[in-house]
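J.: Please find the sequence and the predicted model below.
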Amino acid sequence: MTINLRDFDGEYSLTLGAGGLAADAAVTAAGHEPNGYFWEGLVRFAWPDIAERLDFDSEAGMFCAVGSSGDLERLKTVVESVITSPEAVRDIVARAETAGFEFDD
């Protein structure tokens, strides 16, 4: 599992390969596919203050966000804590379902 934060001539992106993550079993148990679109939805729900300032280009096999280096550094920190914690994923998914949020996975 690797989260990559890259600078392409002043354009910053954060990518995460989907699959093979510690939290995948919790995602699947919650009835979702642990793909890039799921992780994008999780970010949009759990951290809307960061997500609203980002552009997303996720795919089935990869989560991808584009934005400022500061926003992406913050995102990297919070996402790292979640992808390694099935409990955190279960909590966020339960809160999302209660709020009526729909994941596009």
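T.: Here it is on my side, so go on.

J.: Please make it C-alpha for all contacts and neighbour counts, starting now.
T.: Fine.

J.: how many other residues sit next to residue 63?
T.: For residue 63, the count of nearby residues is 22 (other C-alpha atoms under 10 Å).

J.: Please give me every residue in contact with it.
T.: Residue 63 makes contact with 15, 16, 17, 18, 35, 36, 37, 39, 40, 57 under the criterion C-alpha atoms under 8 Å, 6 or more residues apart in numbering.

J.: dropping in the other structure now:
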Amino acid sequence: MTLLRLIETTPGRYSLLLDAGTTPVDALVEELGHEPNGYFWRGVAEVLVSTEAPTLEGRFAYDPEGGMFCAYGTDRGALHELEALLNVVAADGGRMRRLITDAEASGFEFDD
């Protein structure tokens, strides 16, 4: 299942996009006290990068909005790796539950 899309916005510049509110885990996210908006998904991406893919740190930037998650930059490979990580979490309720629980237990605050 591909919930995100990686597009080339201008030659050599890429954006990874997710329409907030369109994932199979949205109801679970709300049940756990969060709003599955673009800012929440930025938090998910930050947690995934810091805990599972530290080599991605600093290789792209974030520009979320209420209705959309966006990561962007010139490193297509890094954005593609982030896309793969986010697709797994966005489609797997158990995985999302663990991510939120573990992140909050370590003091991470989602900005949703």
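T.: That came through fine. Predicted, not measured: the structure shown is a model, and the values here were computed from it.

J.: For my notes, please list the contacts of residue 63 of structure 1 in CSV and give distance to residue 66 of structure 1 and secondary structure for each entry.
T.: Output for the contacts of residue 63 of structure 1, formatted as CSV (distance: C-alpha to C-alpha, whole Å; DSSP: H, G, I helix; E, B strand; the rest coil):
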residue, distance to residue 66 of structure 1, secondary structure
15, 9, strand
16, 12, strand
17, 15, strand
18, 17, coil
35, 18, coil
36, 14, helix
37, 15, helix
39, 14, helix
40, 12, helix
57, 8, coil
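
J.: Just the buried residues from those, in ChimeraX please.
T.: Those of those that count as buried under 16 or more other C-alpha atoms under 10 Å are selected in ChimeraX with:
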select :15,16,17,18,35,36,37,39,40
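
J.: What remains of the contacts of residue 63 of structure 1 once you look at structure 2?
T.: With both residues aligned by TM-score structural alignment, their matches' C-alpha atoms under 8 Å, the contacts of the contacts of residue 63 of structure 1 that structure 2 also has are 15, 16, 17, 18, 35, 36, 37, 39, 40, 57.

J.: Distance check, whatever residue of structure 2 lines up with residue 30 of structure 1 against residue 26 of structure 2.
T.: Aligned counterpart of residue 30 of structure 1 in structure 2: residue 32 (TM-score structural alignment). Applying C-alpha to C-alpha, to the nearest Å, the value for residue 32 of structure 2 to residue 26 of structure 2 is 10 Å.

J.: returning to what we had before: format the kept ones among the contacts of residue 63 of structure 1 as TSV; extra columns: distance to residue 85 of structure 1.
T.: Formatted as TSV, those follow (distance: C-alpha to C-alpha, whole Å):
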residue	distance to residue 85 of structure 1
15	18
16	15
17	16
18	15
35	16
36	17
37	18
39	13
40	17
57	24
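
J.: tell me what the helix or strand containing residue 14 of structure 1 is packed against?
T.: Assigned by DSSP states H and E, residue 14 of structure 1 belongs to strand 11-17. Packing contacts for strand 11-17 of structure 1, counted by 3 or more C-alpha pairs under 8 Å, 6 or more residues apart in numbering; DSSP states H and E, involve strand 3-8, strand 62-67, helix 69-83.

J.: And these: which comes nearest residue 94 of structure 1?
T.: Nearest of those to residue 94 of structure 1, taken as C-alpha to C-alpha: helix 69-83 at 14.0 Å.
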